[in-house]
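S.K.: Structural data only, the sequence is not supplied:
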């Protein structure tokens, strides 16, 4: 079966590799245009584009999938299906109609739960014990198309969004190939998503990641892990932003936001019991252990984080 893969960030690479190694004929790759990166803000190709070029696969980088030139190029490749992982642009119906079997998306949740841009982050933040990945045919409505396959994955107590997404990307890559296999053989039928159980997972912005220390410790723990590595949970110290990495629970009680600094630890009070800070990153500084940061900042008793 002729396939054109669509994806952009690093999380799409396991699926690209799996499709390239499969029995299907990878005849092209669609990705976002080169974007500025690094201190020099030089234009850099996406991870998917870089790997596709290494594989010797033609790469299309439309400014928008509605561009007639792109759609003509896509049609010329005569794809039977277009597997998609985190492409990052809305597909118009005219583009969706090009492959005869449609655009087959790998989404990192068990649909209809967590439709949207940040399903893994929202699953961790909500305290889900199990999540997964789903393959479905893309339609105009957000992540609402009929599904083909699903895999499940346990959310571990220490999982960050990066940890969990990494496992889902690997497992989901195999699910995507199995879906393509089933579509080619005709043995796989799409199933409409149930109307019950729909939840939304919009993109989490930097302003959403600020920690409210009056919240319970369990909620703060989930928030920090959900926002690691992106966009990064944070609080403030002396008016400067302090980026936070995963914390640990304790039995100690402190006023919300109040710090207790020991030789090898820094505790912060919450709405329930205090949490122990792991690593932090102060403005203009390197990421470091919280105790090392506290020593360098010469913190005094009763200092608070947050407003």
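M.R.: Yep, it's here. Note that the coordinates shown come from a computational prediction; the quantities given were computed from them, not determined experimentally.

S.K.: drop to CA atoms for contacts and neighbour counts, all remaining ones
M.R.: Noted.

S.K.: Any chance you could list what contacts stretch 199-210?
M.R.: 112-119, 121-122, 223-224, 227, 231-235 (Cα atoms under 8 Å, 6 or more residues apart in numbering).

S.K.: repeat that with 10 Å
M.R.: 109, 111-123, 142-143, 220, 223-224, 226-228, 230-236, 241-244, 306 (Cα atoms under 10 Å, 6 or more residues apart in numbering).

S.K.: how distant is that stretch from the center of its chain?
M.R.: Centroid separation between stretch 199-210 and its chain, computed with Cα atoms, centre = their mean, to the nearest Å, is 12 Å.

S.K.: now swap in stretch 20-31 and tell me
M.R.: The answer for stretch 20-31 is 23 Å, by Cα atoms, centre = their mean.

S.K.: Just the terminal-to-terminal distance for it.
M.R.: Start and end residues of stretch 20-31 are separated by 16 Å (Cα to Cα, to the nearest Å).

S.K.: Tell me which residues of that stretch come out buried.
M.R.: By neighbour count on 16 or more other Cα atoms under 10 Å, the buried set for stretch 20-31 is 20, 26, 27, 28, 29, 30, 31.

S.K.: What's the separation between the last one and residue 45?
M.R.: Using Cα to Cα, one gets 9 Å for the distance from residue 31 to residue 45.

S.K.: Overlap of the contact sets of those two?
M.R.: Joint contacts of residue 31 and residue 45 (Cα under 10 Å, 6+ apart) are 8, 61.

S.K.: Just say helix, strand or coil for residue 271.
M.R.: coil (DSSP: H, G, I helix; E, B strand; the rest coil).

S.K.: can I assume residue 233 is in contact with residue 225?
M.R.: Yes: under the criterion of Cα atoms under 10 Å, residue 233 makes contact with residue 225 at 8.1 Å.

S.K.: which residues do the two both contact?
M.R.: 244, 245, 246.

S.K.: just so I have it, where are all the strands in the stretch 51-200 of the chain?
M.R.: All strands of the stretch 51-200 of the chain, identified by DSSP state E, counting those that start in this stretch, fall at 59-60, 82-85, 103-107, 130-137, 147-154.

S.K.: try it against this one:
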């Protein structure tokens, strides 16, 4: 079949690569405009645009589907449109332009987690499984019939970045099978069944860790916001980035129970136990394995705490006046 592909981030690249290597013909790739990146704000093409150029495929760059872009898509005379995280809504007449319409690879088990951040929201909610689906695109958000599904159990250790990379690869295989099925006329659509939940795009505040919550809830939020938009804790008027977090080993957990007299380690209070930096939550302590203080390079939690003048006074639960060391006093 003649395919038109729409996608932008790195999660869409495996699908484009697989379709370009298949028996089908990718006649054009639609992707987002170049955007300023980095401190110098250099205009940078999307990962999909870069892959399309490597493959020698025609590229259409746009911020949204304008009338002009819609006409260009219609002129392609495509059999099928394929969407993987394009970043803009497709509406009529674009939806009806390809002979078989459009299919969308989505990284959740629809109807759970419809929206822009399904992988992140699944981890933040502590879901026991997730996966990917390919569905027929319709005007309503992520509501079309399912054409293929894969499920992936979760063990509580995955971060959003690693899981999305994994699903991007396995989802590309699923997408290829669905496209083959549509070409052969064997694909069988199935209506979505179950409770609808929404997965809106994450913002910086979604990465704020609430240490008054249970340890499991804190870890789940950290997992869902790592690496983007990034998990963090309040440190005075700034933020302490939490790059790696995990449950405290049993021995450290027991030691933390006596960290403040006869009381367990209070939420937000830190305590150095050997080479481990523990922080209290609403239930059990957690280990701050790797952090990044404001204006500093990433470092172990233990090294960061040793550079504080009085680590036992640090309370990472709300903005407070916390005195930190100078660059000369801090560990490298």
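M.R.: That came through, no problem. Everything numeric in this text was worked out from a predicted model, so none of it was measured.

S.K.: For the two chains, what TM-score is obtained?
M.R.: Superposed pair, TM-score by TM-score structural alignment, normalised by the length of the first structure: 0.96. Supporting alignment: 305 aligned residues with a Cα RMSD of 1.2 Å.

S.K.: just to revisit the earlier point, save the buried residues of stretch 20-31 of the first structure as TSV, and put in secondary structure too.
M.R.: Listed next are these as TSV, based on three-state DSSP:
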residue	secondary structure
20	helix
26	strand
27	strand
28	strand
29	strand
30	strand
31	coil
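
S.K.: Quick check on the contacts of stretch 199-210 of the first structure: which are buried?
M.R.: Buried, going by 16+ other Cα under 10 Å: 109, 111-123, 143, 220, 223-224, 226-228, 230-236, 241-244, 306, out of the contacts of stretch 199-210 of the first structure.

S.K.: Name the residues of the top helix by length along the first structure that are buried.
M.R.: Assignment by DSSP state H gives helix 161-185 as the longest helix of the first structure. By 16+ other Cα under 10 Å, the buried positions in helix 161-185 of the first structure come out as 161-165, 168-181, 183-184.

S.K.: try stretch 149-159 of the first structure
M.R.: 149, 150, 151, 152, 153, 155, 159.

S.K.: cool, and stretch 274-290 of the second structure?
M.R.: Counting neighbours by 16+ other Cα under 10 Å, stretch 274-290 of the second structure gives 276-290 as buried.

S.K.: and which of those is nearest residue 39 of the second structure?
M.R.: Distance to residue 39 of the second structure across these (Cα to Cα) is lowest for residue 290, with 23.7 Å.

S.K.: ok, residue 44 of the first structure touching residue 8?
M.R.: No: checked against Cα under 10 Å, the pair residue 44 of the first structure and residue 8 is beyond contact range at 11.9 Å.

S.K.: higher neighbour count, those two?
M.R.: Taking neighbours as other Cα atoms under 10 Å, residue 44 of the first structure and residue 8 compare with residue 8 leading, 27 against 14.

S.K.: Would you agree residue 198 of the first structure is in contact with residue 109?
M.R.: No: counting by Cα under 10 Å, residue 198 of the first structure stays clear of residue 109, with 11.3 Å between them.

S.K.: Pull up the overlap in contacts between the two.
M.R.: In contact with both residue 198 of the first structure and residue 109: residue 115, using Cα under 10 Å, 6+ apart.

S.K.: still on that earlier bit, format the buried residues of stretch 149-159 of the first structure as JSON lines; extra columns: distance to residue 291 of the first structure.
M.R.: Output for those, formatted as JSON lines (distance: Cα to Cα, whole Å):
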{"residue": "149", "distance to residue 291 of the first structure": "46"}
{"residue": "150", "distance to residue 291 of the first structure": "43"}
{"residue": "151", "distance to residue 291 of the first structure": "40"}
{"residue": "152", "distance to residue 291 of the first structure": "38"}
{"residue": "153", "distance to residue 291 of the first structure": "34"}
{"residue": "155", "distance to residue 291 of the first structure": "29"}
{"residue": "159", "distance to residue 291 of the first structure": "23"}
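
S.K.: Let's see which of the shared contacts of residue 233 and residue 225 of the first structure end up in strands.
M.R.: Judged by DSSP state E, those include residue 244 as members of strands.

S.K.: and which of the shared contacts of residue 233 and residue 225 of the first structure is nearest to residue 256 of the first structure?
M.R.: For those, the nearest to residue 256 of the first structure is residue 244 (16.0 Å; Cα to Cα).

S.K.: which one in the second structure is aligned with the closest one?
M.R.: Superposed on the second structure with TM-score structural alignment, residue 244 of the first structure falls opposite residue 242.

S.K.: with the second structure superposed, average distance for the longest helix of the first structure?
M.R.: For helix 161-185 of the first structure, the mean deviation from the second structure after alignment is 0.6 Å (mean Cα distance after the TM-score superposition for the first structure).

S.K.: What range does whichever helix or strand comes after that helix cover in the second structure?
M.R.: Scanning forward in sequence from helix 161-185 of the first structure by DSSP states H and E, the next helix or strand is helix 217-226. Per TM-score structural alignment, the counterpart of helix 217-226 of the first structure in the second structure is residues 215-224.
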